[in-house]
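Student: Quick one: sequence and predicted model below, then my questions.
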Amino acid sequence: MNTNWKTFLLSQQATVDNENHVFSPKIGDSGERNIYPLSHLAVLTVAGKDAAKLLQGQTTCNVNDISEKKSSLAAMCNPKGRVIATFLLVKKADAFLLVLPVELLETVKKRLQMYVLRSDVKLMDSSDEFCLLGLLEPGTPTQAFATETQENLISINFPALARRKLLITDADNAIRYCSEQVEHHDFKMADSDDWRYLDISSGIPWLTKETSEEFIPQMLNLDKLGGISFNKGCYTGQEIVARTHYLGKSKREMLLAECQTSTLPQPNSSIVNLDNEEQEVVGKVLSALQKSRSCKLLVILQRTETTYDNLGLQDEKAAQITLLPFHA
C-alpha cells in the first residue's frame, strides 16, 4: 500500500489490519454515498509493444476488445483450464492494468513472466503507484465494466443494484478526491470489507490462494459476466474452456448463498447435502463475508436436475445454507 495513502487513511481514524483490510469509524449503510479504500486489491501493469499479444495468449477475454472505454473481467488459466486468478483488465494509454487480489499478484506476475521470453513486455507491481477506490451512490446502475478515462482517474462501472464504480488513480489524487467527496458531497469513508460484501452479492468471483487452480472459468460464471471469448483463438487452457462450452454446460456453477454462522467459512470449505443419507460433498465455498448477523457466500455447487433444499457446511452442519438470487 502506498505510504502517503496509508498515512491519510490513518489520519481519518481508519485502521488497517495485517491483511490490508481498511476499517473506518464512519461507516455508511448500503444505499448511502460511500467511498471504500480497496487495499485488498492490487495493480499489475503489463506494458511494452508486445503487451497485448502476451495477454491475448494468456487470458480468457479478447484483449483486442479492451479500450479506454471498455474494461473486462478475465481469468488466467493453467494448461488444464483451471483458473489461476481472476482479474479486471483495464487499458491505460499503451499499457494494461490487471486489478486483482493482493495475495495473487506475485503468482500472476511470475506466470506471465514465463511467457515473455524475448518479447517487448514489462511486468510491474504498481500497487505503490496506484490507489484503488470503490464508490457507491444512489442512482440507476449503468452498463457493467463501461470505463471512463480522465488524465488522473480511471472509473469502471461495477455490477450492483445502485451505482457502483471502481476508481484507479495515484495517491495524491486519491487523497484529494476522498477529501472533496467527504467534505463537500456527503460521502462517508466505509470499510473495504463492505465493498467485498457488495462484490459477493453481485457475483464477482475473486480467488484466493486456497481456490486458485480449483475451477474452470465457466464454474465461476465468467462466461455470463463477459469474461470469456470463444472466438479469439488459442490461449493457455483454451481447449478445456472451449470443450466445456461447445459440449454442454459446466458440471458445476457459482451461486450466491447465505448462512447463519458465528464462524466465517474459509475458502474451499466443503458444502454437504444434508438431505442425502451419506451427506455427500456437493460443493465448495469460493468466498464468504460476515455483515451484521448475515454471512454471504459465493459457492460452487454441482449441477443437478433437482434443487438443493438442505445444504450445510461439512464442518458446521447446523449452519444451514440458503441459496439466493444475485444482488440480494
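Tutor: Ah, there it is. Not measured: the values here are computed from a predicted model.

Student: CA atoms for contacts and neighbours, from now on please.
Tutor: Fine.

Student: all helices of the stretch 201-328 of the chain, in order?
Tutor: For the stretch 201-328 of the chain, the helices defined by DSSP state H, counting those that start in this stretch cover 238-247.

Student: Quick check: most distant residue from the centroid of the chain.
Tutor: Within the chain, residue 277 marks the point farthest from the mean C-alpha position, 35.9 Å out by C-alpha atoms, centre = their mean.

Student: Check the gap between the residue nearest in space to the middle of the chain and residue 93 for me.
Tutor: In the chain, the residue lying closest to the centroid (C-alpha atoms, centre = their mean) is residue 206, at 3.7 Å. Residue 206 is 26 Å from residue 93, where distance means C-alpha to C-alpha, to the nearest Å.

Student: In contact with the closest residue to the residue nearest to the centre of the chain other than its chain neighbours, which residues?
Tutor: Distances taken as C-alpha to C-alpha, 6 or more residues apart in numbering place residue 86 nearest to residue 206, at 5.9 Å, with adjacent residues excluded. Going by C-alpha atoms under 8 Å, 6 or more residues apart in numbering, residue 86 touches 73, 74, 75, 76, 100, 205, 206, 207.

Student: got TSV for those, with distance to residue 54 too?
Tutor: Formatted as TSV, the contacts of residue 86 follow (distance: C-alpha to C-alpha, whole Å):
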residue	distance to residue 54
73	17
74	14
75	14
76	12
100	18
205	23
206	22
207	22
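
Student: From those residues, which land in strands?
Tutor: Of the contacts of residue 86, the ones assigned to strands by DSSP state E are 73, 74, 75, 76, 100.

Student: I figured the second one hits residue 224, correct?
Tutor: Meaning residue 74. No - applying C-alpha atoms under 8 Å as the test, residue 74 and residue 224 come out as separate, 11.5 Å apart.

Student: For the residue farthest from the centre of the chain, give its distance to residue 310.
Tutor: Distance, residue 277 to residue 310, by C-alpha to C-alpha: 12 Å.

Student: now do residue 255
Tutor: Here the criterion is C-alpha to C-alpha. By it, residue 255 lies 15 Å from residue 310.

Student: cool, and residue 252?
Tutor: The gap separating residue 252 from residue 310 is 18 Å, by C-alpha to C-alpha.

Student: Then residue 105?
Tutor: For residue 105, the distance to residue 310 (C-alpha to C-alpha) stands at 37 Å.

Student: ok so, going back, ChimeraX command for the buried members of the ones in strands among the contacts of residue 86?
Tutor: Selection of the buried residues among the ones in strands among the contacts of residue 86 in ChimeraX, burial being defined by 16 or more other C-alpha atoms under 10 Å:
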select :73,74,75,76,100
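
Student: Looking at the ones in strands among the contacts of residue 86, which one is closest to residue 284?
Tutor: residue 75 (19.2 Å; C-alpha to C-alpha).

Student: okay, now the one to match up with it:
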Amino acid sequence: MTKITTTWQEFVTEHASSLTSDLSNKVPAADGNFVTPITDLGLIALTGEESASFLHNQLTNDVAQLPENQARLAGYCSPKGRLLATLMMWKNDQTIFLQIPRDIQAAVQKRLQMFVMRAKTKLTDVTDTHATIALGGNTLDAVLLPWFAELPSAPYAKIENDAGTLIRCADANGIARYQWITTPETAMRAWPTLSQALPVVHARVWRLGQIQAGVAQITLPTQEQFVPQMINYEVVGGVNFKKGCYPGQEIVARSQYLGKLKRRAVLANVDALDVVAGTEVFSSIDPLQPCGMIVNAERLNDGESTTSCLLEIKLAALENGTVHLGSASGPQLHFLPLPYDMPDPVEPIARIK
C-alpha cells in the first residue's frame, strides 16, 4: 500500500534529491530569485480570548496592539533578562502564531504553558499542520500571482487569504525576502510551479540572508547568553520599551537607559568550515578570555571555506588588535558593515563602515 504524504517534512524528505542539485547550495544570481522549503522552524498557535494579553506579559514586543496586517519580531527572556528565544509573531482573527526554531520550540512552549494559569488561552504545536516556503527576489509578483494578487510592500508587512499567510521578512543585500506559511496540501500543490519558475536552493541560503540582514536567531547553544541589545534586537524592531512588564524587563530597560552598551552584534566573514553557534571568539590583545560568541553562521558557497557570521562581541575588542575564531591563534574574522544604522554612540561599529 502506497504511503500518502501528509506533512511538509515528509514531502521535503521525499524530494530531497531535487533539493541537493548543483544549484541547491549556491547563493542566488544577481536578481536574487530563489525558493526553498523550510523545515527547521516550528509554529505555536495560541487561541482564546486572553491570548494577546497573556503573550503581552511574556514577550519583549507589543502583542496587545499587533495588527493583523503585520508580523513582528519578539524575544522571550529569563527573569535575568537573557534571551531564551527570538521569534516572529503574527495573528489572524482567531489565532496568534509564534514561529521559533524547532530545536528550542518544545522547551519554550512548555515554559510558556507554565505561566498560563487561569488565562483563557491554549497553546498548540501546529508545526505539522503548516508548511513554510521561503522565497526571495524583487520580481516575484508574476510567480505568486496565482495565490496572491499583491505582495507585502515593506518588511514585516503581511497578507493573508485562502492560500495562507505571506510575510515579507527583512531584506538582505537589497533583495526582498518572503515566507509563505500555508497548509501542507497547498504547499505541495504549489511546489511544482514554484520550483520551475525559480531556482531551488538549500534552506541554508535563507538562513544566510537572515545573517546578512543582521537579524539574530537564538538557538539551543545560545539560549540565556544575551540580553536583547547584545544582538541588536531592539534595533531590528524586536523590543518595545513602552510596553508593560515581562520577564527580565527591568534588566533589559536598565541596559538601555543606564550607562553605555559595551557589547553588540556585528557581521564578519571568516575563512573556516563548520562554524557553529556558540563558538567563542578571542582578541589578540587579550587572548586568555573570550571577547564574544558566534550567534549564527552559514557558509557563503558550497566548495568554499568562507563563512558569514553574526556574532556578539565586546565593542572594546573592535578598537585594537584582531579577533579570532575559537582561540587567539584561530582564523581571523574580517568585519563587515551592518545593513542598518546603530544608535549612537557606537564608535567601533562606525569605524567598520
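Tutor: Thanks, I have the structure now. Nothing here was measured: the structure is a model prediction, and the numbers come from that model.

Student: Drop the TM-score for these two in here.
Tutor: Counting by TM-score structural alignment, normalised by the length of structure 1, the TM-score of this superposition works out to 0.89. Behind it: 317 aligned residues with a C-alpha RMSD of 2.3 Å.

Student: Looking at residue 105 and residue 310 of structure 1, which is more packed in?
Tutor: For the pair residue 105 of structure 1 and residue 310, the greater number of neighbours falls to residue 105 (21 against 14), based on other C-alpha atoms under 10 Å.

Student: Check structure 1 for its longest helix and report it.
Tutor: Ranked by residue count under DSSP state H, the longest helix found in structure 1 is helix 171-184.

Student: Look up the average distance of the helix or strand just after that one to its aligned counterpart in structure 2.
Tutor: With elements assigned by DSSP states H and E, the helix or strand that comes after helix 171-184 of structure 1 is strand 188-189. Here strand 188-189 of structure 1, set against structure 2 after superposition, deviates by a mean of 2.2 Å using mean C-alpha distance after the TM-score superposition for structure 1.

Student: In structure 2, what stretch matches strand 188-189 of structure 1?
Tutor: Under TM-score structural alignment, strand 188-189 of structure 1 corresponds to residues 199-200 of structure 2.

Student: Quick one: residues contacting residue 255 of structure 1.
Tutor: With C-alpha under 8 Å, 6+ apart, residue 255 of structure 1 has these contacts: 203, 298, 299, 300, 301, 323, 324, 325, 326.

Student: Return the subset of those lying in strands.
Tutor: Short answer: the contacts of residue 255 of structure 1 in strands (DSSP E) are 298, 299, 300, 301, 323, 324.

Student: What's the second one aligned with over in structure 2?
Tutor: The reference is to residue 299 of structure 1. In structure 2, the residue matched to residue 299 of structure 1 (TM-score structural alignment) is residue 311.

Student: Who are the contact partners of its match?
Tutor: Residue 311 of structure 2 neighbours (C-alpha under 8 Å, 6+ apart): 231, 265, 266, 267, 268, 292, 293, 294, 295, 296.

Student: quick one: buried residues of stretch 107-123 of structure 1?
Tutor: Those would be 108, 109, 111, 112, 116, 121, 123, for stretch 107-123 of structure 1 by 16+ other C-alpha under 10 Å.

Student: Of those, which belong to helices?
Tutor: Going by DSSP H, the helices hold 108, 109, 111, 112 from the buried residues of stretch 107-123 of structure 1.

Student: how about those residues in JSON lines, adding distance to residue 184 of structure 1?
Tutor: Output for those, formatted as JSON lines (distance: C-alpha to C-alpha, whole Å):
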{"residue": "108", "distance to residue 184 of structure 1": "39"}
{"residue": "109", "distance to residue 184 of structure 1": "40"}
{"residue": "111", "distance to residue 184 of structure 1": "44"}
{"residue": "112", "distance to residue 184 of structure 1": "43"}
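
Student: quick one: which of those is nearest to residue 216 of structure 1?
Tutor: Nearest member of those to residue 216 of structure 1, counting by C-alpha to C-alpha, is residue 108, at 16.4 Å.

Student: If I follow the layout properly, that closest one ends up in contact with residue 78?
Tutor: No - using C-alpha under 8 Å, residue 108 of structure 1 is not in contact with residue 78, being 10.9 Å away.

Student: Can you pull the residues that touch both of these two?
Tutor: residue 84.

Student: nearest spatial neighbour of residue 35 of structure 2, skipping sequence neighbours?
Tutor: residue 135 (4.4 Å).

Student: and the gap between that neighbour and residue 248 of structure 2?
Tutor: Taken as C-alpha to C-alpha, the span from residue 135 of structure 2 to residue 248 of structure 2 is 35 Å.

Student: more crowded one of those two?
Tutor: Neighbours were counted for residue 135 of structure 2 and for residue 248 using other C-alpha under 10 Å; residue 135 has more, 26 against 20.

Student: And the furthest pair within the buried residues of stretch 107-123 of structure 1?
Tutor: 108 and 121 (14.5 Å).

Student: related to what we said a few turns ago, narrow the contacts of residue 311 of structure 2 to those in strands?
Tutor: Taking DSSP E as the definition of strands, the contacts of residue 311 of structure 2 contribute 265, 266, 267, 268, 292, 293, 294, 295, 296.

Student: okay, those in JSON lines with distance to residue 48 of structure 2 next?
Tutor: Listed next are these as JSON lines, based on distance: C-alpha to C-alpha, whole Å:
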{"residue": "265", "distance to residue 48 of structure 2": "37"}
{"residue": "266", "distance to residue 48 of structure 2": "40"}
{"residue": "267", "distance to residue 48 of structure 2": "40"}
{"residue": "268", "distance to residue 48 of structure 2": "43"}
{"residue": "292", "distance to residue 48 of structure 2": "41"}
{"residue": "293", "distance to residue 48 of structure 2": "39"}
{"residue": "294", "distance to residue 48 of structure 2": "38"}
{"residue": "295", "distance to residue 48 of structure 2": "34"}
{"residue": "296", "distance to residue 48 of structure 2": "35"}
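
Student: The longest helix of structure 1 - contacts with which helices or strands?
Tutor: helix 3-11, strand 130-137 (3 or more C-alpha pairs under 8 Å, 6 or more residues apart in numbering; DSSP states H and E).

Student: and residue 31 of structure 2, how many neighbours?
Tutor: Neighbour count of residue 31 of structure 2, defined by other C-alpha under 10 Å: 12.

Student: which ones are touching it?
Tutor: Counting by C-alpha under 8 Å, 6+ apart, residue 31 of structure 2 touches 137, 138, 175.

Student: Looking at these, spot the one nearest residue 201 of structure 2.
Tutor: Checking the contacts of residue 31 of structure 2 one by one against residue 201 of structure 2 (C-alpha to C-alpha), the nearest turns out to be residue 137, at 12.8 Å.

Student: what's near enough to touch the closest residue to that closest one other than its chain neighbours?
Tutor: Take residue 137 of structure 2 and drop its neighbours on the chain: the residue closest to it by C-alpha to C-alpha, 6+ apart is residue 33, 4.1 Å away. Applying C-alpha under 8 Å, 6+ apart to residue 33 of structure 2 gives the contacts 135, 136, 137, 138, 139, 140, 198, 199.
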